[in-house]
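> turn this into a model:
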Amino acid sequence: MLKKTLFCGCALFALCAELQPASAQVAPQAQDPKAGEATSSTSTQDQNGDEIIVTGSARQQRRFDVSYAANALSQNDITKLAPASMADLLGKLPGIQVESTGGEVQNITRIRGIPTDDGLAIFQQDGLPLFHDVNGNFFRGDSLNRYDLMTDRVEVVRGGPAPIVASQAAAVINNVTVSGSQTPRGKAQLTYGTTDLYRLDLMQSGPLGANTYYAIGGFLRKNGGYRDNGFPNDRGGQIRANIKHDFDNGSIKFTANYLNDHNVFYLPVPVADPRQPTRSLDPWLAFFTGTANTPALRNAQIKYRDSTGVVQSLARDLADGRHTEFWNVGLQYEGDFDDWHVSAKGGYTSGKLRFDALYSTSNPVDGAANATLTAARAAQFPTATRLGYAIAGTNGTQVYDPNSDSGLVMQSQYRYVASNFSSAQGDLSVTRKFDTGLGSHDLKIGAYGSFYSESNFQAYQNYLMQVKGQPQLLDLVAYNAAGNVVGYVTDKGVLQYTTTLNKGNSDNSVLALYANDTWELTRGLRIDGGIRYERYHLNGYALTSQAYNLGDTATLADDAVQGFNGGQQNRTINTGITNWTVGANYDFTSHFGGYVRASHLEVPPSGTIGYAINPVVITTKANQYEVGLKAAFGRSYLYVTGFYTKFNPLNSSFVPFDPATGAAQATVPFISQVIVKGIEADGALNIVPWFSLGGSLTVQDPYYSNLQSTVAGLSAAQVEGNQVIREPKVFGNIRPSFNFSSGDAKFELYGRFEYTGRRFVDFTSFTELPAYHSYSAGVTATYKSWQFQVVGDNLTNARGLTEGNTRTDTLSGQGTRIATFGRPVFGRNFRFVLSKSW
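Next up, the predicted model:
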C-alpha cells in the first residue's frame, strides 16, 4: 500500500511540475488582508519585517501586538535551525525543554516546567488537531505532525490564551500548511546524512483555474539511525495536498494527507558499571552509537494465553519500530459578511499504530551473582548443581562467560502495542469587530466538538541479554554434576513470557463552547478575556488478566504468563471543565510594550483511561500567571516573559517495574502540587547586515509541594521542595550568524551553542543527570534558485544524559549520586542538503 501511494504521489509531483512553465520564478507574496487567513509564502513577516501570528487570536496580528509569548518559524527559519526532529526544533525556543534522544518522533517536550512528557502541548494543522487527545495510545502530536516542504510555517504559543484556543492546552503548536496562489512555485530537496540518511522532499503549488489553486508535497526518507541497531532505522514518507478556491468574500480549502512511516525507538542504556560507577561501559556499549536494540529480536515470539485458554504466539520484528499509518481529510471555510467573519473547519483522521520497541528495565547485574543457584531454581531442577550462561537457542552448548565482556548481564522488555484510532473534529466560530463609546471590541464566539476512539492491545515480555551493543540473547542454563543440561531458567532468551497483557477500547466525545473579546480602549492599550467550557463523555472497557503456568517443566520462563481470564472492567466518565484567561497589553511606544495575563487550565482524564486497569482518575488543574516585556526595532527584538504556574492537583502517578517478577507493579499514586516560577527570554540582535546574534534563555524553579497521597517507600518530607524530575533550572542557546555575498552567490555561516542544566531522575533528587552543552554549525550557499547546505551537530561529541531509567529509578534514584543509566545524547553527525526552487 505504501509503495503504491508513494508512487502515485511522485507521479502527481511530476505532473504538477509539467503544468508549470520551466522559467517560472519564485515571487514574494503579500500578506492576505482577510482576517485570520494564513498565507502561503516562506516568510512570516509583514512589509516592515514584523512576524505575523495567526494562532491564539481572533485575527492575524504582528508578534509585537499580541499579549502572550509566541513564535512564528518560517521555512527559512527552520532551514537555518536545521532540526533533526520536531522536538529538536521546539527545543530551540524559550520555555520549551526537550529530550530529543528517543529518535525522530515521540520525544519528550516540556513547556515551562510542566512535568508531563508532552508538556500539555497541543499540535494542530491549520488550527485543528489531527487527533483530539494530547496523547494517543503510544503516539502524540509529533508522531502525526511531520515537517516537510508543505509546512509553510510553525507557530508556537506558550501559555497565554492556549487554554481557550485548544482543549487540554498549556501550549499550542500550529503547523500552517502551504496554499497555492496565482504565482506557480515549487521546490525539490535532497538530503544526505552521515547516519546513512537519504531523504527527498518535494513541493509544487500554483493555479488550477479561475480563483482556484493547488498545493501538493511530501517526503520520502530512509535513515540508518544515530545508533547501530543492526537493522534499518527509519523508513517511510508522507504526502499532503490541498485545493483552495477564493470567493469575493472568503475562501474554501479541501485538504488531504497520508503518512506511512516506521521509526525505531531508542531507550535508555547503562553507561557505567553499577558495581563500580566510575567504570565506563564504553568498550562494550558505546556511548554515542551503542543500543540494546538487536537483530536477535527480528523474530520475537510473544506468548500469552487468550480468553479461551489457548496459548497464542505473536511473531514480531523489532525493526518495525513505531509503524504509524494514517490518513486525514479536512475542509476549511473563511468568509466575511459585512462586519462578521465566519470560520468553519472540519477534519477526519483514521489510522493505526503497530509499536515494537525494546525497553530498558532494571540496572545490569553481576553475571556470576545472577547465576547463583537459588533455592527457588534448585527446587525446579533438583539435580542441578550450578547455573551457567549460553547463547540463546544453542541448547546450552555455546557457553557464554560474562567476564569475557563487562562481567554484567541485563534484563530488557520487548513491548508490542497495537492500536487503531480515529478522530472527527470540527470548529465553528464567528468574529465581529465593533466600536463603542469606550474603545472597540473584537468579539469571537465559537464551538468545537470531537468524537475520538482508540483500540488497545499490549503484550510485554522480558529477555536476558549481554551488556553490549547489539547484544545477543542469553539462556540461563541448569547443569548437573556431569555437565549435562537439566533445565532452563530462560527459553531461547526469554526470561519471562508475557508479563503485561492488556486489551480494550475507548469511545469518547467532547463538546466545547468558547468566547473571547479583545477590547482596545485606546491606541496601544488592550484588554482581552476568554472562557471555554468543555463537556466530556469517556466510555471504554478493559479485559482483565492473571498469571498462568503454561506447564513446560523444562523452563521457568512460562511459570507466570499473563492470560485473559474472562473478566472485564467497564468505565464511563462524564465530566465538565472550565478554562479562562484575562490579559492586558500596553504599548508605551511603537517599539516598547508590556503585558500581564492570568489564566486557568483544567485537563480532564485522557481517553486512554477507558481501557486502563485500575487507573488513577483525576482532573489536573493549573493557574498560570505571566508578565511580559517586549522591544522591537526592525529585525532586532527582545521578548522577556516571567511566569508562575501552580498545579493543584497534578497527577504524576507511574507504574514501576519489579525486577524480581519481571512484571509491572500496581500504579503508584503520586498526587501533589507543582509550582513553577521562571523567566524566559527570546532575542535577536541585527545591527549590521552581515552579522546577527539570536538566542533564547530560560531560568526556572520547578518544584514539588504538598504530596497528597501515601506512596510506598516515599514520604512527603522526602519530596517537599524538590526539583521536578528531569527538569533543568537553566537551559538555552546562542546562535551567531554571518552573511556575505560574491556576485550572484550568497553565503551564510551560523553556529549554535546549547546548554542544559542539572536535572534529577527521581522524586527524592538523589541521582543527578549532570549538566551538558554542545556546539553545532552550518553553512548555506545560495546561487540563484539553487541552494546547498551543510549542517553539523554536537561537533565536539559532548556527552549528556537524558531521562534516566524511568522503569525503576523514579522513586528513589539509581543508588548512585550520578546517573549510571540513561538515554545518551546523539554524537557528532552531519547533513548535506541540496535544493532547487522554481
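> CA atoms for contacts and neighbours, from now on please.
Will do.
> show me the helices in the stretch 701-838 of the chain, by range?
With helices called from DSSP state H, counting those that start in this stretch, the stretch 701-838 of the chain shows them at 716-719.
> for the stretch 301-450 of the chain, same thing?
Secondary structure of the stretch 301-450 of the chain (DSSP H, counting those that start in this stretch): helices located at 367-370, 375-380.
> return the most buried member of the ones you listed.
helix 367-370 (a mean of 15; mean count of other Cα atoms under 10 Å).
> one more, for comparison:
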Amino acid sequence: MKNPFLPSAIAAAVLTLLNQTAAQAQTAEAPAAEPSKEVSKEIQQVVVTGVASARGVRKVDSAFSITTANEEQLKQAAPSSTADIMKIVPGVYAESTGGQSGANIEVRGFPSGSDSPFVSVQMMGNPIFPPPTLSFFEGSSAFRLDDTIERVEVLRGGPSTIWSNGQPGATMNFILKEGTDTPEGTVRFTTGTGSMRRVDMYYGGKISDGWYGSVGGFYRKTDGVRDAGFPADDGHQITATLTRNLDQGKLTLYARSTDDKNAFYTGVPLISSNGGHTISEFPGFNPLTGTLMSGEMRNFTIEAAPGKTLTKDLGDGRGLKATVFGANFDQKIGDWSVSNKFNRFDGDLNTIAMFTGNNPLSMNDYINAAIASANSNPATVAAAGGKLATAGTATYVHGGAVNGNQQVVQAGLWAVEKQLKSFTDELRVSKEIFKGNTVTVGGYFADYSSHDVWYLGNSHLMTAVPQASLINVTLNNGVIVSKNGTDGNVFYAPVASYDGRNTAGFVSDEWQVNDKIKVDFGMRHEQQKISGTISNLMSADTDNNPLTVYNNGTSMPDGSNTYLSRTDSANSFTIGGNYKLAKDTSVFVRANRGHTFVSFDDIRGAGTQAAANDRNLLPTPKVSQYEIGFKTASQLYTAYINAFHTEFDGIAFSQVLSNGQELHSVSGSKGNGVEFEVAVRPIENLQLQLTGDYQKSEYRDNPATAGKTVQRQPKLQFRFTPTYRIPFGEGNAAKLYATYTSIGERWADQANQQYLPSYRTIDAGVLFSLGDKIEVRLAGTNLNNELGLTEGNSRLTTGNTGPINARPLFGRTWEASLLYRF
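Here you go, the predicted model:
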C-alpha cells in the first residue's frame, strides 16, 4: 500500500518553503475596501465541526473542506427534506425524491447504492444515532428542519475520521439557536403545493443572570407533493435549549421531541428508450405529480401467519416518533480546556410504504404468466384436481372487468417496525504544551440498539395509473392468483434485536508554527462490538389452501433464533496544514485514513457465526483521502476550491430483488475530482454563486465491476445561483434569487446496466423584507417541470428499455410564507 504520510510530508515541506519565500518578498498591501455586513459575516464565519476546540476556527482558516449555511441560506435553498440540504454541498448527491425520509445520499468517490452509509447527522456536535445507516433507516430521517436551527455545517472527510463517531465521508452538523441578551421571537405561516398548512414558532432570550433559554417548533399538515388521495405528511416538533454561561465556560442542555408521519414515494411507471437515454411519460401517468398509492389501498392487510393478519396504514409512511436529549459542556480550568458532549436518542422509525416491483405489462400478459406459473407447480395442479388452467379473469376489487390491454404493475406493501435507542458521549481534554502547540486527548463511547419486525413482499396487483385500483385475478381451474389485490406472499419476515457498542480513544496535536502556518495531526483507535438475535424462518401456507397461490410459501418465524456477534477494531488518522497567503486567503493540504464497520444488517445477512466472522465476506472497509484546497473571502469574491483523491478498500453490498432474493458482493473504489464554491459580487447588492464538483470514480478489486463507474454519482454537477437585493423605502428590501441546477448522467447500478440521463432544473424565489418585523417569501422549485430520474428500478439488475419503474423528480412546486418577528 502507498505510504499515506508521504503526500502530507511533501505538503508540509512546501508550506515551509512558501513561508520562507513570502517572508523574504513581503510588500505593503493596499488597504482593502470595507466589506458589507453580509460579507463580513462570511469572512468571520467560525466553524466548530471537525476541530479540537469548542471555540472553533474561522472557515477561511480551516484546513479541510466544509460547507456552511445560515438560516436564511437554508430557506433560500428551499430543501424539500433534511437530506435535500445536501444539494448545496459540492461532492455530495442527495436523492431526496422519496419525501421527508428515506433518502439516498452519495459522497464523492465513496461506493454506496442506497441509504446514506457515509453521511452522519449530528445535532450540536453529537450524532443523533451513531450508525449512519441501517436497513430502512438513514441518518437524515431522524431529523426535521424548523426555525430553531441557527446554521448547518457539512464537513467532507478531513479530521472527522478521529472525532465523534469517526465518519470518513460527510458529517452534517446542525447548530441550534440559543437564547441571548436580546430577546428574539418569530412566528411563520407557510402554505404551498399539496395544500400545505404549516406554522413555525421560535422564542429565545435571557432568563436571569447567566441563564438563557429558547423554545420553538412546528406543526404541519399536507396532502403531499404527489397526491395519494389521503393526507401524506402530518406532524409536529418542539425543541428547547437551556444555556448557562460559566466563568470561562458554558453549559448547554437541549431536548427535542418529534412526532411526524411522512408518505414515502418510490418508483412510478415511465417509458425508457434509446438505451435509457430518453425517458418519457407513461401513457395516462403524470410522473411529476402522480403516485400509485391510493385511498383504496391505504389500509392494507398482511397475512403474517395462519390465523394472524395485520392491518397497516400507508398514511404512516416513513415516520419519526422520537425524543433527543443532550448536553454540551465546555470549561477552561487553568491551563486546561475540558469539553464533554452527550446525547440520548429514543425513537420509532417505522416504514409502512409501497415498494414497486416488476416493470409494467398488459393485463393479458400478466394472466398468461400466471397461467404458466400455476401449471408448472405440481401442488397447485393437484389441488385443482389435475386440471390445467387455460384462461383467467381479472376484475377490479371495487367491481367491473379489467380490459386485457390495461397496463398493470405489481408493488409490495411493506411494513417494517424499527425501535432505535442510543447513548453517545465524547470527552476531550486540551492543554497548550508550548506556545502555539495544543494537544488534545479524549474518548468516545456509544451504546445503541435496534429492535426490528419486518414484513417484506406482500405484492399487490394494480393498474398503472395515478391512485391505482387494485385487481383480483382467478384462473379457470379454480386457482386464485390475486385476492383483494394481494398477489404475492410475505417473502421475508424476520424479528430481530440488535445491540452495539463502540469505544474509541484519540489524540491530536495542533501547532501554530507562526502567523502563517498551522499544522495538525490526529490518531484514533476504535473498537466495535455488535450482536443480534435473529428469528429463524420457515415457509407456510397461511390458509392451507394450495389454490390461493398468493399466500403460499409465506415467510414467518419458526420459534427459534440464531445469535450472531462480531468484534472489530480499526485505526484512523488525519494530518493537515494551512498556509495563510493573506489575512483572508489560505491554502491547505490534508490526508486521512478512516474506516467503517460492518452493521447489524451485515451480520444478519451472513446467516451463520462463521460467515459473520469471515473478513473476506464482511471486510472492515478502509478509505484514504487526500486533499489540497484554496480558500479566500473578500468584498468582491469568495472562493473555496479543493482537489481530492479517494481510495476505498472493500465494502460489502447487498440488494433485495423484487422476488425477495438478496444479492451480496464486495468491491473497492478509487476517485479523483475537484469541488468548488465560488461567489462573485461585481456590483453592490448582486451576487453570482457557482457550486459543484467534477469527479471520476470507479470500482476496483471485483472482476464483475472493476472499471465501472461508481453507481448513482454524476461526473459533473453544479448549481448557479444569482441573487439581487433591491432596497426600497426605509428598511425595506426585495431579494430576488434563482438557481439553475445541472446533474450529469449516472448509472443506477454497479454493473452500469441501468442508465440515468442528465437533467436540469430551475428554482426561483423572492423575499420581501418590510422593516425589521415582517418577511414575505414566495419560492418555486423545478419551475421548468424537468423529468429527471434520481433512481432506476432498484429491485431489478438488468438494463431497462420500454415500460419501467423509476423514481423521478417532483414536478413544479411552490411555497409562500409570512414571518413576523417580535
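> TM-score of the superposition?
Once superposed, chain against chain, the TM-score is 0.89 (TM-score structural alignment, normalised by the length of the second structure); 759 aligned residues with a Cα RMSD of 2.2 Å.
> can you tell me which of the helices of the stretch 301-450 of the first structure is nearest to residue 297 of the first structure?
Closest approach to residue 297 of the first structure among the helices of the stretch 301-450 of the first structure is made by helix 367-370 (21.6 Å; Cα to Cα).
> that older thread, okay, the helices of the stretch 301-450 of the first structure in TSV with distance to residue 305 of the first structure next?
Shown next, in TSV, are these (distance: least, Cα to Cα, whole Å):
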stretch	distance to residue 305 of the first structure
helix 367-370	29
helix 375-380	22
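> closest to residue 19 of the first structure out of those helices?
Per Cα to Cα, nearest to residue 19 of the first structure of those: helix 367-370, 66.7 Å.
> whereabouts in the second structure does the closest one align?
On the second structure, the counterpart of helix 367-370 of the first structure by TM-score structural alignment is residues 363-366.
> against the first structure, what's the mean shift for that stretch, could you check?
Here the mean offset of stretch 363-366 of the second structure against the first structure after fitting is 1.9 Å, by mean Cα distance after the TM-score superposition for the first structure.
> name the residues that touch that stretch?
Contacts with stretch 363-366 of the second structure, where a contact means Cα atoms under 8 Å, 6 or more residues apart in numbering, come from 394, 402, 403, 404, 405, 406, 407, 408.
> likewise for stretch 602-620 of the second structure?
532, 534, 562-566, 568, 595-598, 650-652, 666.
> in strands, which of those fall?
Taking DSSP state E, the ones among the contacts of stretch 602-620 of the second structure that sit in strands are 532, 534, 562-566, 568, 595, 650-652, 666.
> just flag the most distant two among these.
Largest separation among those by Cα to Cα: 562 and 595, giving 27.9 Å.
> which of the two has more neighbours?
Counted by other Cα atoms under 10 Å, residue 562 of the second structure and residue 595 do not tie: residue 595 has more neighbours, with 21 against 14.
> give me every residue that touches that one.
If you count contacts by Cα under 8 Å, 6+ apart, residue 595 of the second structure has them with 161, 166, 167, 168, 570, 571, 572, 620, 621, 622, 623.
> so which of the helices of the stretch 301-450 of the first structure is nearest residue 303 of the first structure?
For residue 303 of the first structure, the closest of the helices of the stretch 301-450 of the first structure is helix 375-380, at 21.3 Å, according to Cα to Cα.
> contacts for the closest one?
With Cα under 8 Å, 6+ apart, helix 375-380 of the first structure has contacts from 384, 489, 556.
> ok, now with 10 Å
The contact list for helix 375-380 of the first structure, computed with Cα atoms under 10 Å, 6 or more residues apart in numbering, reads 372-373, 381-382, 384-387, 478, 486-489, 553-556.
> no further questions, thank you.
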